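Trainee: model this:
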Amino acid sequence: MKKIFLPALLLIALTSHAQNNHSFAVHFDLDKFNLTTDATTSLDSFITVYKPGATIKLYGHTDIMASYEYNDALSLKRTTAVKNYLVSKGFTAANIIEEKGFGKRRPLNNNHGEKEMYLNRRVEIVVDEDAVKNEEPILNNETDKSLTAKIADTATTAGTNIVLQNMSFYGGTHSIMPQSLPILMELVEIMKKNPTLVIQVEGHICCQDGDADGFDIGTRTYNLSENRAKEICKYLNKSGIDEKRLFFKGYGHQQPLTPYPEKTEEERINNRRVEIKIVRR
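Mentor: Predicted coordinates for the structure are as follows:
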């Protein structure tokens, strides 16, 4: 099977916070302030996007359980855990200019059920949007070609896989981030201009021992890569592409481009990706 590799954006939870800021969320287990494996993986991804010189603010939060006093202290412990991890990875403590624990005073939702409470147990990292990016592109001789050009290439035949560039999801979920819309809109136009084209959307994850899939916060199930692939097919279908031309499959960690454990962030980026396979032209 042929593969064409395009650089992928980090699959991290960056959301708009203000005109010149981005907010990144790290989540915690119930009544805990220690960083989980998922949290450190997300923080490692964050570190690759923003250099240690970035100006950062840390805001801790909890779910609704326990008293205000207890949760205020717990939320501060969570910000401290995140700060200590960032400093251990090269961030300057002086550039972390604010640390606050809001306890349960600023929930994202009504704390109805474990899913909503999990989303509230978080530390938000607010970083200046103009911070110098630290992401290095994955270079190859095809990266200058658009998705449209690759599909049009006569070398792109049935069985060819293409890694989607700039395809990004909120961390730990199958919710598509706004910056993914250009590549999805381009794919819609490609499908419309090539009415016989049939594709399979294929999701992959990184940083997991064995072949299993990742945990999806939104569904509380272990089929993250499948749900992400399915969500892209839903978008294409809603945009006018016949569902008969769309297939999806989640491979979890079955097809890593570099073996576990991934040793560098570049290896992790390569493994957590979304591809489209050309089924029929």
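Trainee: C-alpha only now, for contacts and for neighbours.
Mentor: OK.
Trainee: run through the residues that contact residue 129.
Mentor: For residue 129, the contact set (C-alpha atoms under 8 Å, 6 or more residues apart in numbering) comprises 20, 21, 22.
Trainee: now the other sequence, so there's something to compare against:
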Amino acid sequence: MLISAGAVFAQTQKVTSFFFETDLSVLDEQQKEAFKQFVSELDAKDITSISILGYCDDRGRKGYNDTLSVKRANYIKTLLEEQSIVTDKVKLLSGNGKVDLANPKNITEQRAYNRRVDLVIGYISKNLGTKADILPDTLKVGDKIVLENILFENSRSVLLQESVSVLERITETIKQKKQYNIAILGHICCNPPGRDVKDFETGEYNLSQARAKIIYDYLVYKGVDPKRLTYKGMMANFPLGKGEKADRRVELQITGINK
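Mentor: Here you go, the predicted structure:
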């Protein structure tokens, strides 16, 4: 059972950063993995623009830093091409040279942060809708409802703003249908079974569980009895065979029916 989407669109952005070691213009293996994870959650058809902005820390000569920051930006563009992201949507690619220290404390951390490329993805934001009755009275224990329009920031357990109104309506329905106990199941794509991926928000490798918990926490905060709810991260153990977008999902599963 799928939640339907409306047909109102707007423009918005996703921004993330990838970090380089000193004097290098290629990512290490950990950052490469983070890049692949981020790109795996992009819906290429919705991308309207890409900006790639390279930076260096405050050490080194100006000319060297300017060149290095451009190399870093071009490297990220090459990685996008390798992941089949159409780079004719790159509207801005720039090397911005060094970033000065903001304060005299935490110099090592500041420099590590400043050795980066910011990737800014402009995309179509849909004004999403939902059917009034997503929990009909005919459901049985074990039935699942896919929340197709509950969307998150790439590689994070943070809801996109356009999903909040959808979740509000889902919450009201769950509060009304007190006969159902519900498990919230988070799924990810593009990984071997039994392995979760990193939540960029916390740094922990539990993204599927973290996304399920965000929904759980929201429902409880809005007044749903926590005794009716559970949550679980399903990792990439249950692909639907309908592509990566379908595998990145949150489901509601009926776990009990109260008489």
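Trainee: in strands only, show me the contacts of residue 129 of the first structure.
Mentor: Among the contacts of residue 129 of the first structure, the residues falling in strands (DSSP state E) are 21, 22.
Trainee: please pick the buried ones from the contacts of residue 129 of the first structure.
Mentor: Buried members of the contacts of residue 129 of the first structure, scored by 16 or more other C-alpha atoms under 10 Å, are 21, 22.
Trainee: residue 125 of the first structure against residue 25, yeah?
Mentor: Yes: counting by C-alpha atoms under 8 Å, residue 25 is a contact partner of residue 125 of the first structure at 6.3 Å.
Trainee: contacting residues for residue 5 of the second structure?
Mentor: Contacts of residue 5 of the second structure were listed using C-alpha under 8 Å, 6+ apart, and they are 126, 127, 128, 129, 130, 149.
Trainee: and the two most separated of the residues you listed?
Mentor: 126 and 130 (12.4 Å; C-alpha to C-alpha).
Trainee: residues in contact with the top helix by length along the first structure?
Mentor: Looking across the first structure with DSSP state H, the single longest helix is helix 68-88. For helix 68-88 of the first structure, the external contacting residues (C-alpha under 8 Å, 6+ apart) are 31-35, 43, 47, 58-62, 65, 93, 96, 99-104, 122-123.
Trainee: let's see it at 7 Å
Mentor: Contacts of helix 68-88 of the first structure from elsewhere in the structure, counted by C-alpha atoms under 7 Å, 6 or more residues apart in numbering, are 33-35, 58-62, 93, 99-104, 123.
Trainee: now do stretch 98-108 of the second structure
Mentor: With contacts defined as C-alpha under 7 Å, 6+ apart, stretch 98-108 of the second structure is touched by 55, 56, 57, 58, 65, 110, 114.
Trainee: then stretch 147-157 of the first structure?
Mentor: With C-alpha under 7 Å, 6+ apart as the test, stretch 147-157 of the first structure has contacts from 190, 278.
Trainee: now do the same end-to-end measure for that stretch.
Mentor: With C-alpha to C-alpha, to the nearest Å applied, stretch 147-157 of the first structure spans 14 Å between its terminal residues.
Trainee: what are the buried residues along that stretch?
Mentor: 147, 151, 156, 157.
Trainee: same check, this time on stretch 219-229 of the second structure
Mentor: 219, 220, 224, 228, 229.
Trainee: helices - which of these land there?
Mentor: Filtering these for helices - DSSP H - leaves 219, 220.
Trainee: can you give me the strands for the first structure?
Mentor: 3-4, 14-18, 21-27, 56-60, 96-101, 122-128, 161-163, 198-203, 246-250, 274-280.
Trainee: let's have those in TSV, adding distance to residue 222 of the first structure.
Mentor: Formatted as TSV, those follow (distance: least, C-alpha to C-alpha, whole Å):
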stretch	distance to residue 222 of the first structure
strand 3-4	26
strand 14-18	22
strand 21-27	17
strand 56-60	27
strand 96-101	31
strand 122-128	21
strand 161-163	23
strand 198-203	13
strand 246-250	11
strand 274-280	17
